[in-house]
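> Here's a sequence, model it:
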Amino acid sequence: MLWRTLLTSALICAIGLLPWLSHTDPALTVLKARSAERTPTPETLAAIRDELGLADGPSALLVRWLGGLLHGDAGRSWVSDTEVLPAVLQAIGVSLLLMAGAVVVALATVAAVCARTLRLGSRRRLGDDRPGGTGSAVLASLPEFLIATVLAAVVGVQLGWLPALGWYGPQWMILPSLALGLSAGAVLGRMLDDLLPAAFAEPWALAAAARGTPPRSVARQALRRCAPGLLPNLGLFLVGLTGGAVTVEQIFDIPGLGRLTLSAALAQDLPVLQTGTLVLVALAAAAAVLTKVGVRWLIGPALRDGALQSLHRPTRPAPRLVPLGYALALAAVIGLGLPRDPLTLDTAAKLQPPSAAHPFGTDALGRDLLARVAHGALETLGTALAVSAVALVIGVLLGLLPRLSGPLVDTVNAVPPVLAALLVTGVAGSGRWTPAWAVVVVAWAPLATHTASLLRQERATLHLTATKALGAGRGYLLRHELLPAVVPPVVRHALLRLPAVALSLAALGFLGLGAQPPSPEWGLLLSENQPYVERAPWAVLAPAAVLALLGALAVTASAGMRLPRFGRRSGRNAPSPSDSPRARPADTQQPTAPAPLHTPDRPSLR
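Next up is the predicted model:
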């Protein structure tokens, strides 16, 4: 609790220093937010400073805001001059309702992704040659704002089946819930589908199937067995839907907390920004407590007594032809587009459909989309791979220290990505690698949570208890038991998020922190062509298809991966004295098995 309180205090103080960290005049920013046409004269700026108390410095502002919170007063907005607390509570109510709809969609998506594994596993017909889940990988790689744009344009505008703009009733939450829940459900479904085969191979499942237990009962218990490993990531997903659903709220014109926080961050409206962030941190803490209670309710006695079976089961590598096909297709797109010029303008060929001259069509300025996709691949893939690798290393290292990383993950996950980018830019300044560090700040949190949840269950397994009883040291257990069980699924999780990392890097371009026109970066291509999705859908579908191809390649290439063995080892046997020199003191002897209490009589040899 002390560690969590210190992190929250540091975050609130950093937000309070945001106008001074960004090296901008807060009075000028507030004036532009209030009235962009008004001339920023020295007298006008001085009046705003006196009105807001900016001359007293950030410390006085923070103390005044905290003092008001003790009396239930979060202050007044610097821009609209309205009470902050009612506006934040109304926005969090909208976000929670949207979150509930997205959770329903995500759970339905998880059920669809894992349906085949549940059906075959409960009937003991599940083998290691399962398909790699390419469809779920493609769905997980699609950006939320692209799904939202297509749903709003096709379902809401062209077909007119559902309303696409506003927030006036239950019908208005269907399309935003689909946009938020589909991709998140695909990610969670892939993680659950990665654990289910090992659960169906445990002795209890085999015994239940041999006794004739109905397959539905076996599948239900297998879900309960795997759920504790996913609950922490589900908690992160719930918190991310409140503050991180900024693009979906912008497209569908939803007055949620993410949109309110983004507007306050851009306008440097500190009372609204600090109150909204404090609400998100409190929501993250509540979600963390609920997930811990849920884990203890599901498998608490087994965690306490060390009576679990390991969910890590080495699988055969996936057929190389599948990822090889995706790799060749991606290489073909890049190879065909690199000889073309991505910056050549042709005003007479605006928004042309795909043809022999332009296989992917052209954009609103007449530029060849194939050339822009190919040239943007080098920058996008290189930076995204570097960011994913750094986030993976940080996530695994901090996940191995759950008491340290747990509150840190909750606090970081409560910060909207845009706000994290503004804080990083304020501290490090604008530069080429500033967007990469801004994405790293938030990208490691789900990987650390996944690592910690798997580590918690792996430490409670029977074979680990037996190995420690036979004299294995901590180093041996970490290298030979824990890391081989934890790292492969976390690496697959990181690869599944690779397309999302690429899009997060590009999304910072809207704030002047990332790629800027005329750069052919993939996420920027999607953002530039989004307004023309109705007239020229190929302008959006071409980069989205290549992005989905990247996601499918990442997932299928990681199927069946495992860590190399260190030292000699056979099955789950304990280490030999040479393998673990510090397993026991030097002056003790190797423990031997106790003699049986009863030895049957044997005839003597004469």
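> C-alpha only now, for contacts and for neighbours.
Will do.
> Quickly note the distance from the closest residue to residue 183 other than its chain neighbours to residue 257.
Leaving aside its sequence neighbours, residue 183 sits nearest to residue 140 (C-alpha to C-alpha, 6 or more residues apart in numbering; 4.4 Å). According to C-alpha to C-alpha, to the nearest Å, residue 140 and residue 257 sit 24 Å apart.
> neighbour count winner among these two?
It is residue 257, of residue 140 and residue 257, that has more neighbours when counted by other C-alpha atoms under 10 Å, with 30 against 27.
> in what helix or strand does the spatially closest residue to that one that is not a sequence neighbour lie?
Spatial nearest neighbour of residue 257, excluding adjacent residues (C-alpha to C-alpha, 6+ apart): residue 91 at 4.7 Å. For residue 91, the element it lies in under DSSP states H and E is helix 84-122.
> Proceed likewise with the subsequent sequence, for comparison:
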Amino acid sequence: MTVAATVPVRAVQTPVRRALKVFFRTPSGLVGLGLLVIVVLCTVFAPYVAPYDPIKYAPIDRMQGPNVHHLLGTDLYGRDLLSRVIYGGRISLAVSTISISLALIFGGWLGVLAGYYLGWVDTVIMRVTDVFLAFPAILLAIALLAFLGGGFWNLTLAIAIAYAAPFTRVVRAAVIRTRDTMYVEASTALGAGDARLLLRHVLPNAAGPVLVELTLRLAYAILAEAALSFLGLGTQPPAPAWGQMIADGRPFLELNPWVSVAPGLAIMVTVLGFNLLGDALRDALDPRLNR
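Sure thing, here's the model as predicted:
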């Protein structure tokens, strides 16, 4: 009786425990998680971490290299680069997080409808999705910003629209794979409605691939935000943004390369963290790999 009583508990807990065990035994995943924790903490507590005001001019300190007072040096206007990199992370992380959340909500629910109902609903949604996937995301975002104009919210909306289609395709595939399982068919036979099937059975069991895609798209969104800011389509000066800082330092690469190198390193570290985390989550959530 003791064995019979413990079997259901182990059957429920084993997949979760196995996924956590695989993740915490993956060094790359822990490194990625650590990098992201450091970046997020620095940006959230930027007023307490940054040593200087990121937009305060100090002409007497202009174009200094790394030194005791300015660990990453200063830019053309004497502003501390370390402080600007830390505050710039707020904009990059905010744009990427909000835009990818909007893309997941809109594109994800379209994928749910297409994968669950199939038929003409699937045909219409996927043909529209194919049209958006035919354009590179960065070019689509540039076209949208040319119509909407620059700025924080327009940049966020453009990136969200550009990355909604990939979520539609990923969620559709996950829902199709889940809707044909035996436990969904059993719930249908017992009279469960569509809303109950989606919320209780289909979506929770389709969350693994979507979670991995979410982490990777966050990295893509940071790169897209940096590229668009580099082109002058993002947040406008004097507010610091990583891409805009790289563009500002481009004329002074020979005189003081740190003006561009510092924000470039911040982008590299953040994107690397998301990629390592996504790879580790994929290994942990895929039963074919962690078995």
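> What TM-score do the two superposed chains give?
Remark: TM-score between the superposed chains equals 0.69 [TM-score structural alignment, normalised by the length of the second structure]; 253 aligned residues with a C-alpha RMSD of 3.8 Å.
> Pull the distance from the helix holding residue 91 of the first structure to the chain's centre.
Taking C-alpha atoms, centre = their mean, to the nearest Å, one finds helix 84-122 of the first structure lying 15 Å from the centre of the chain it belongs to.
> Can you list the buried residues in it?
84-85, 87-89, 91-96, 98-111, 113-114, 117-122 (16 or more other C-alpha atoms under 10 Å).
> again, but for stretch 433-442 of the first structure
Buried residues in stretch 433-442 of the first structure, counted by 16+ other C-alpha under 10 Å: 434-442.
> what's in contact with it?
The list of residues contacting stretch 433-442 of the first structure from outside it, by C-alpha atoms under 8 Å, 6 or more residues apart in numbering, reads 383, 387-388, 390-391, 412-413, 417, 420-421, 424-425, 428, 501, 504-505, 508, 513-514.
> got the contact list for residue 456 of the first structure?
residue 303.
> Counterpart of it over in the second structure?
Aligned by TM-score structural alignment, residue 456 of the first structure pairs with residue 176 of the second structure.
> before we move on, what about residue 279 of the first structure?
Aligned by TM-score structural alignment, residue 279 of the first structure pairs with nothing in the second structure.
> most centrally placed residue in the first structure?
residue 446 (5.2 Å; C-alpha atoms, centre = their mean).
> Please tell me how far that one sits from residue 265 of the first structure.
For residue 446 of the first structure, the distance to residue 265 of the first structure - C-alpha to C-alpha - is 24 Å.
> Check residue 393 of the first structure too.
In this view, residue 393 of the first structure and residue 265 of the first structure are 30 Å apart by C-alpha to C-alpha.
> likewise residue 553 of the first structure?
From residue 553 of the first structure to residue 265 of the first structure the distance is 37 Å (C-alpha to C-alpha).
> higher neighbour count, the two?
The neighbour count for residue 553 of the first structure versus residue 265, taken as other C-alpha under 10 Å, is higher for residue 553 (25 against 21).
> so who does residue 26 of the second structure touch?
residue 280.
> Ok, residue 144 of the second structure next?
Residue 144 of the second structure makes contacts with residue 158, as judged by C-alpha under 8 Å, 6+ apart.
> Assumed it was part of a helix.
Yes: judged by DSSP: H, G, I helix; E, B strand; the rest coil, residue 144 of the second structure forms part of a helix.
> Of all the residues in whatever helix or strand residue 27 of the first structure lives in, which ones are buried?
Assigned by DSSP H and E, residue 27 of the first structure belongs to helix 26-34. Neighbour-count burial for helix 26-34 of the first structure flags 26-33 (criterion: 16+ other C-alpha under 10 Å).
> so where in the second structure does that helix end up aligned?
The aligned range for helix 26-34 of the first structure is empty, by TM-score structural alignment.
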